[in-house]
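**Q** One predicted model, sequence on top.
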Amino acid sequence: MKRRSALGAGISFAIGGAFTVRARAAEAADDKPTYERVKLLWGPNHGHEIVVPFEDFKAKAPKRYVTTGKSDHLHVFEVTADDWAKLAAGEPVRLASTKTGGHLHRVRLRAAPAVDPPDEVTVCTVEVGGNDGHELIVPQSHLDAKTDRVYDIQGVAPHTHEVKVTAAQFEKIAKGERLHLTASAGDDHTHLVAISLAKKKA
């Protein structure tokens, strides 16, 4: 009798455990972002454009994109099957175009939801001196928290720098002051970075 009760308890535990695992798996699936577009960030540019249809992301086949836009010459970007896999995994993909006229261009691709989440929307105007495609996003949550933070500002560049903003400096930004900071060294150089609160649109 005792053995049967113990066995029954074991079955109950096993079934309950299975339900728990399934519930956790469902929660994990719900946490995965829903991608609906491919976002592009350009480095220094003079009128080039490319469009990456979301259908290409879903197909995940190697693809060549020829720039269009206002420029009088063309460049080509190539996206590989491995690049699509990285995008699907939530990783950024940085590409360099073919060279034309002695120069090339760089872009960064990201798979993204239809609307950017709040922590990917900056509330500051950021200027990077001698910019070679770096990006720094300061969301409202960072401005509200006012705690020390270190930002990776790689953007489209093949190298990165870090910019530290202290709690006291966030206070200054919130009050409308303009910060002038120096990024860490990377690729044998650094950058001056200016950060100020963006003006609200009327």
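**A** Perfect, I can see it now. Bear in mind that the values here come from a model prediction, so they are computed numbers and not experimental data.
**Q** contacts, neighbours, all on C-alpha from now
**A** Fine.
**Q** So residue 164 is in contact with residue 148, correct?
**A** Yes. Residue 164 is in contact with residue 148 according to C-alpha atoms under 8 Å; the separation is 7.4 Å.
**Q** isn't there a helix covering residue 125?
**A** No. Under DSSP: H, G, I helix; E, B strand; the rest coil, residue 125 falls outside any helix and is assigned strand.
**Q** these two touch, right, it and residue 193?
**A** No. Using C-alpha under 8 Å, residue 125 makes no contact with residue 193, being 10.4 Å away.
**Q** Just want to know which of these two has more residues nearby.
**A** residue 193 (18 against 15; other C-alpha atoms under 10 Å).
**Q** contacting residues for the residue lying closest to the more buried one once chain neighbours are set aside?
**A** Spatial nearest neighbour of residue 193, chain neighbours left out: residue 128 (4.6 Å); criterion: C-alpha to C-alpha, 6 or more residues apart in numbering. Listed by C-alpha atoms under 8 Å, 6 or more residues apart in numbering, the contact set of residue 128 reads 134, 191-194.
**Q** What's the PyMOL syntax to select whichever of those are buried?
**A** To isolate the buried ones among the contacts of residue 128 in PyMOL, judged by 16 or more other C-alpha atoms under 10 Å, type:
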select buried, resi 134+191+193+194
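**Q** biggest separation within the contacts of residue 128, which pair?
**A** 134 and 194 (12.6 Å; C-alpha to C-alpha).
**Q** Included below, for side-by-side comparison, is a second structure:
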Amino acid sequence: MDRKSFIQKSLAAMFIALPAYAYLSCSSGSDDSGSPSPNPDPTPDPSANCLQNGTNSSIGGNHGHTLTVSKEDVEAGTEKTYNIEGSADHNHTVIITASNFSSLKGNDSITVTSSSDDAHTHSITVSCA
């Protein structure tokens, strides 16, 4: 193989491998610590109360995004769009619907999917604190 062919094949491999690596690293299902994202407990904590304590959010495949849903937002119950960029180098939006807020008011957790940005989405679970 001559030098020109080697360079062409190497560049072609990089153009395939880098986007694939970026996509897989974003959809890995792990949080910033590298451990698997926790699954919501099928039996909610009886002391958890979104209207009194606010919420906790778990973002699957996270790499710096953050979502805070306040107890005031839960109480208002009006559909809201959140930006979850956090310390990531790109943003996603997440829509929490009025129906989702009704579930949170009943102290049930919800799972929503972020917008598709930078060629991926995130599954986000919001539960009562």
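**A** Good, I have the coordinates. What you see is a predicted model; the values in this text were computed from it and never measured.
**Q** still on that earlier bit, what does the residue nearest to residue 193 of structure 1 correspond to in structure 2?
**A** In structure 2, the residue matched to residue 128 of structure 1 (TM-score structural alignment) is residue 59.
**Q** List the buried residues of stretch 114-129 of structure 2.
**A** So for stretch 114-129 of structure 2, counting by 16+ other C-alpha under 10 Å, buried means 114-115, 120-129.
**Q** so which of those comes closest to residue 4 of structure 2?
**A** residue 120 (34.3 Å).
**Q** wait, the closest one sits on residue 22?
**A** No. With contact defined as C-alpha under 8 Å, residue 120 of structure 2 and residue 22 do not form a contacting pair (9.3 Å).
**Q** what touches both of those two?
**A** With C-alpha under 8 Å, 6+ apart, residue 120 of structure 2 and residue 22 have no common neighbours.
**Q** Grab the longest helix from structure 1 for me.
**A** helix 2-31 (DSSP state H).
**Q** likewise structure 2?
**A** helix 3-26.
**Q** quick check: that one aligns to which part of structure 1?
**A** Taking TM-score structural alignment, helix 3-26 of structure 2 hits no residues over in structure 1.
**Q** List of residues touching the next helix or strand after that helix?
**A** Next along the chain after helix 3-26 of structure 2, taking DSSP states H and E as the criterion, comes helix 50-53. With contact meaning C-alpha under 8 Å, 6+ apart, helix 50-53 of structure 2 is reached by 71-72, 74-75, 104-105, 107, 127-129.
**Q** could you redo the last one with a cut-off of 6 Å?
**A** Outside helix 50-53 of structure 2, the residues that touch it by C-alpha atoms under 6 Å, 6 or more residues apart in numbering are 71, 107, 128-129.
**Q** Need the max-distance pair from those.
**A** Farthest apart among the contacts of helix 50-53 of structure 2 by C-alpha to C-alpha are 71 and 107. That separation is 11.4 Å.
**Q** if we can go back for a sec, closest to residue 12 of structure 2 among the buried residues of stretch 114-129 of structure 2?
**A** If you rank the buried residues of stretch 114-129 of structure 2 by distance to residue 12 of structure 2 using C-alpha to C-alpha, residue 120 comes first, at 22.5 Å.
**Q** Aligned to that closest one, what sits in structure 1?
**A** Match for residue 120 of structure 2 (TM-score structural alignment): residue 189.
**Q** Now do the same for residue 147 of structure 1: its match in structure 2.
**A** With TM-score structural alignment as the criterion, residue 147 of structure 1 lines up with residue 78 in structure 2.
**Q** quick revisit: can you mark which positions in the longest helix of structure 2 are buried?
**A** residue 26.
**Q** Return the list of helices and strands in contact with the longest helix of structure 1.
**A** Using 3 or more C-alpha pairs under 6 Å, 6 or more residues apart in numbering; DSSP states H and E as the contact test, no helix or strand touches helix 2-31 of structure 1.
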